[in-house]
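[1] All I have is the shape, not the residue letters:
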């Protein structure tokens, strides 16, 4: 039996998860929440993580009913993500690995999402739509790599939603995207927005600029409600994502779609993707917020796969990198 502990803290969530041979034993996390209209700064996010990480670590061990001696490997998020929070978590993981005398493993955050999704849903070889605050990619596995078929050329879809939430002063608790999703359900009028798909890639910054300007004018003149704008923004962004996912499926002759990342727990996105899959006779796999949103168990699960295939990270090599692409990792654990 192999037990791996995973530390995740690439953005505003700090999580520690423990996995034993495909079973999630514990997965506590904390979220750094800022006032409405504000984003989270790297330095303040890192300070939040430092203040709670040892408490979360203790919780993870207690919940799993394990002692440090029971752990076989310590995994941490190497990147991509925000520099200061990543460094905070990497330092704790390195210290824990040395104190406990355990091997260390730097994990790609995106691969953590994919491996967690595969574990929870039991999807075999899906086309993956990875959508979060910092990343938007369509991915498929081929020849020991997760290949990126399409991605955002500017900001991520979650970042677009978060920044619009700031414009109309939506609460960040529990998350701006969740609150936009709830408001969108009450929207009745569709506001025309730009649709920006460029080949297999998408662009969200122009749509954000357009809706920011439109929000100021239209809300003032009562031409539409904030709920209408939330509804319209979701519809256009998700339509673009469904289009590039379907094209990647056609290219790979794939009959499975797996949605991962924080935006992946949006039920409207799952519904729209489900319609496309049904039309193609394909199957949709998605998880709930406990595994879609950044968590320690996903890093532990990817670490478990990597460790079992013989990978470890030397202490001298255990840095972080804010730009760590999904397709840079050699996938040694899949045939």
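    Nice, I can see it. This is a predicted model, so every value here is computed, not measured.

[2] C-alpha from now on. contacts and neighbour counts both.
    Noted.

[3] Please name the spatially closest residue to residue 335 (chain neighbours excluded).
    residue 144 (7.3 Å; C-alpha to C-alpha, 6 or more residues apart in numbering).

[4] so how far is residue 176 from that neighbour?
    As for residue 144, its distance to residue 176 is 36 Å (criterion: C-alpha to C-alpha, to the nearest Å).

[5] Likewise for residue 51?
    Note on residue 51: its distance to residue 176, by C-alpha to C-alpha, is 23 Å.

[6] These two: which is more packed in?
    residue 176 (24 against 10; other C-alpha atoms under 10 Å).

[7] All the helices of this structure, residue numbers only.
    Secondary structure of the chain by DSSP state H: the helices cover 42-64, 83-100, 109-121, 157-167, 176-184, 205-220, 226-252, 267-280, 289-292, 296-308.

[8] of these, which approaches residue 21 most closely?
    helix 296-308 (7.5 Å; C-alpha to C-alpha).

[9] Just want the angle from the closest one to helix 109-121.
    Here the directions of helix 296-308 and helix 109-121 differ by 100 degrees (axes from the mean of the first three to the mean of the last three C-alpha atoms, to 10 degrees).

[10] Which parts of helix 296-308 count as buried, going by neighbours?
    296-307 (16 or more other C-alpha atoms under 10 Å).

[11] and if you look at stretch 122-135?
    Buried residues in stretch 122-135, counted by 16+ other C-alpha under 10 Å: 123, 126-135.

[12] got the contact list for stretch 232-247?
    With contacts defined as C-alpha atoms under 8 Å, 6 or more residues apart in numbering, stretch 232-247 is touched by 127-129, 138, 150, 157, 181, 184, 187, 189-197, 200-202, 204, 211, 269, 272-273, 276.

[13] Can you tell me which of those residues are classed as buried?
    Burial by neighbour count, judged by 16+ other C-alpha under 10 Å, picks out 127-129, 138, 150, 157, 181, 184, 187, 191, 193, 196-197, 200-202, 204, 211, 269, 273, 276 from these.

[14] how about this protein, which residue sits the furthest from its center?
    residue 221 (36.9 Å; C-alpha atoms, centre = their mean).

[15] so how far is residue 228 from it?
    As judged by C-alpha to C-alpha, residue 221 and residue 228 stand 14 Å apart.

[16] then this one, side by side with the first:
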């Protein structure tokens, strides 16, 4: 039996979770929210994490019913992510490890999403679509590592949605992507739509061009409403993601697809992916905002698997890296 405490702070969400043998005992989270039209800067995000982390630690311990003595290992996000927020959390974990005399496991953020998704849904060996603010990847496990089939070569899909929401001055509460989804719940329209060019080739995605000046021009001229633009953007981007994911499933003969990452809780994306999977005789696995969005429990889950496989991080190595690829990690807990 392993009780792991996970710390996630790679972007604007600070999450601390405790997992006991696959059971989530606590998973509180605090989100740094900026005014409409503004993104979140690393410095300000780090300050948010620093201001709330002590309170969140206490809340997590209280909700879980665990004492410090009962915790077996502390797990934290090493990367990828924003440097200042990552470093702020790593310093706290490094300090707690010495105060509490606990071992530490440094976790890859992307793999944590995958392992949490598999735990919650029961997926065994799926093709993974990982879509978040900082990452867009199609992933499959092979020969001891999670291999990347395809990925964005400019910005991630979540970053694209965030920037698009800024142009439209949509609220960042609870997230820009959520408010794009709510602005237009994919109702069928009778008029013509603004045309966003699909920019995907083989295994790569390009999202930067979706937020060129033409979006602002469409709004300025009144040719299209914000609802029109949100609808068209979602349909175009999600069609790209589903098409490329299906190509990966065809190449691997996979009958499972798992969506993880913050964008993965979008109901329209899940609906489109479910339809594709059904037509292939496959199963879609997805979760809601509790586990799609960055959280501490996912770090605790991945950390538990690593800890049980003998992975430990010395205090001198409790560093962070903004670029920590999914396929750099030896996944020796999968046999």
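    Perfect, thanks for sending it. Keep in mind that this is a model prediction, so the values were computed, not measured.

[17] a markdown table for the buried residues of stretch 122-135 of structure 1, including distance to residue 255 of structure 1?
    Shown next, in a markdown table, are those (distance: C-alpha to C-alpha, whole Å):
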| residue | distance to residue 255 of structure 1 |
| --- | --- |
| 123 | 10 |
| 126 | 7 |
| 127 | 8 |
| 128 | 11 |
| 129 | 14 |
| 130 | 17 |
| 131 | 20 |
| 132 | 23 |
| 133 | 27 |
| 134 | 27 |
| 135 | 24 |
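
[18] Nearest to residue 216 of structure 1 among the residues you listed?
    Among those, residue 133 lies closest to residue 216 of structure 1 (C-alpha to C-alpha), at 23.8 Å.

[19] thought that closest one was touching residue 262?
    Yes. With contact defined as C-alpha atoms under 8 Å, residue 133 of structure 1 counts as touching residue 262 (7.0 Å).

[20] tell me, what's touching the two both at once?
    Common neighbours of residue 133 of structure 1 and residue 262 (criterion: C-alpha under 8 Å, 6+ apart): residue 158.

[21] and residue 115 of structure 1, what is it in contact with?
    298, 301-302.

[22] Looking at structure 2, which of those residues hold up?
    Contacts from these that recur in structure 2, judged by both residues aligned by TM-score structural alignment, their matches' C-alpha atoms under 8 Å, are 298, 301-302.

[23] ok, so what distance separates residue 182 of structure 1 from residue 226 of structure 1?
    Note on residue 182 of structure 1: its distance to residue 226 of structure 1, by C-alpha to C-alpha, is 12 Å.

[24] Same drill for those two, tell me which one is more crowded.
    residue 226 (20 against 14).

[25] and the gap between that one and residue 195 of structure 1?
    20 Å.

[26] Give me the residue at the spatial middle of structure 1.
    Geometric centre of structure 1, nearest residue: residue 261, 2.9 Å, by C-alpha atoms, centre = their mean.

[27] surely that one meets residue 292?
    Yes. Here residue 261 of structure 1 lies in contact with residue 292, judged by C-alpha under 8 Å, at a distance of 4.9 Å.

[28] Need the residues touching each of these two.
    residue 113.

[29] so what's residue 304 of structure 2 up against?
    Residues counted as contacts of residue 304 of structure 2 (C-alpha under 8 Å, 6+ apart) are 2-4, 73.

[30] let's see it at 7 Å
    The contact partners of residue 304 of structure 2, by C-alpha atoms under 7 Å, 6 or more residues apart in numbering, come to 2, 4.

[31] That one and residue 13 of structure 2, how far apart?
    Distance of residue 304 of structure 2 to residue 13 of structure 2, computed by C-alpha to C-alpha: 21 Å.

[32] And for residue 317 of structure 2?
    Distance of residue 317 of structure 2 to residue 13 of structure 2, computed by C-alpha to C-alpha: 24 Å.

[33] Any idea how far apart the tips of stretch 183-197 of structure 2 sit?
    Start-to-end, stretch 183-197 of structure 2 (C-alpha to C-alpha) is 21 Å.

[34] ok, residue 153 of structure 1 touching residue 202?
    Yes. Look at residue 153 of structure 1 against residue 202 with C-alpha atoms under 7 Å: they come within range, at 6.2 Å.

[35] Can you tell me what sits against stretch 318-328 of structure 1?
    78-83, 86-87, 106, 108, 110-111, 145-148.

[36] Quick check: ChimeraX command selecting the buried ones in those.
    In ChimeraX, this line selects whichever of the contacts of stretch 318-328 of structure 1 come out buried by 16+ other C-alpha under 10 Å:
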select :78,79,80,81,82,83,86,87,106,108,110,111,145,146,147,148
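
[37] in stretch 29-38 of structure 1, what's buried?
    Judged by neighbour count using 16+ other C-alpha under 10 Å, the buried positions of stretch 29-38 of structure 1 are 29-34, 36-38.

[38] With distance to residue 67 of structure 1 as new columns, can these be given to me in a markdown table?
    Below are those laid out as a markdown table (distance: C-alpha to C-alpha, whole Å):
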| residue | distance to residue 67 of structure 1 |
| --- | --- |
| 29 | 19 |
| 30 | 22 |
| 31 | 25 |
| 32 | 28 |
| 33 | 31 |
| 34 | 34 |
| 36 | 40 |
| 37 | 42 |
| 38 | 40 |
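
[39] Tell me which two of the residues you listed sit farthest apart.
    The widest separation within those (C-alpha to C-alpha) is 23.7 Å, between 29 and 37.

[40] Can you give me the neighbour number for residue 19 of structure 1?
    As a burial measure, residue 19 of structure 1 scores 26 neighbours (other C-alpha under 10 Å).

[41] My guess is it contacts residue 299. True?
    No. The criterion here is C-alpha under 7 Å, and residue 19 of structure 1 misses it with residue 299 at 9.3 Å.

[42] rewinding a little: list the residues that contact the residue nearest to the centre of structure 1.
    With C-alpha under 7 Å, 6+ apart as the criterion, the residues that contact residue 261 of structure 1 are 113, 130-132, 292-293.

[43] thinking again about what came up before, can you list the contacts of residue 115 of structure 1 in JSON lines and add distance to residue 283 of structure 1?
    What follows is the contacts of residue 115 of structure 1, written out as JSON lines (distance: C-alpha to C-alpha, whole Å):
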{"residue": "298", "distance to residue 283 of structure 1": "22"}
{"residue": "301", "distance to residue 283 of structure 1": "23"}
{"residue": "302", "distance to residue 283 of structure 1": "23"}
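
[44] quick one: which of those is nearest to residue 56 of structure 1?
    Using C-alpha to C-alpha, residue 298 is the member of the contacts of residue 115 of structure 1 that lies nearest residue 56 of structure 1, at 15.4 Å.
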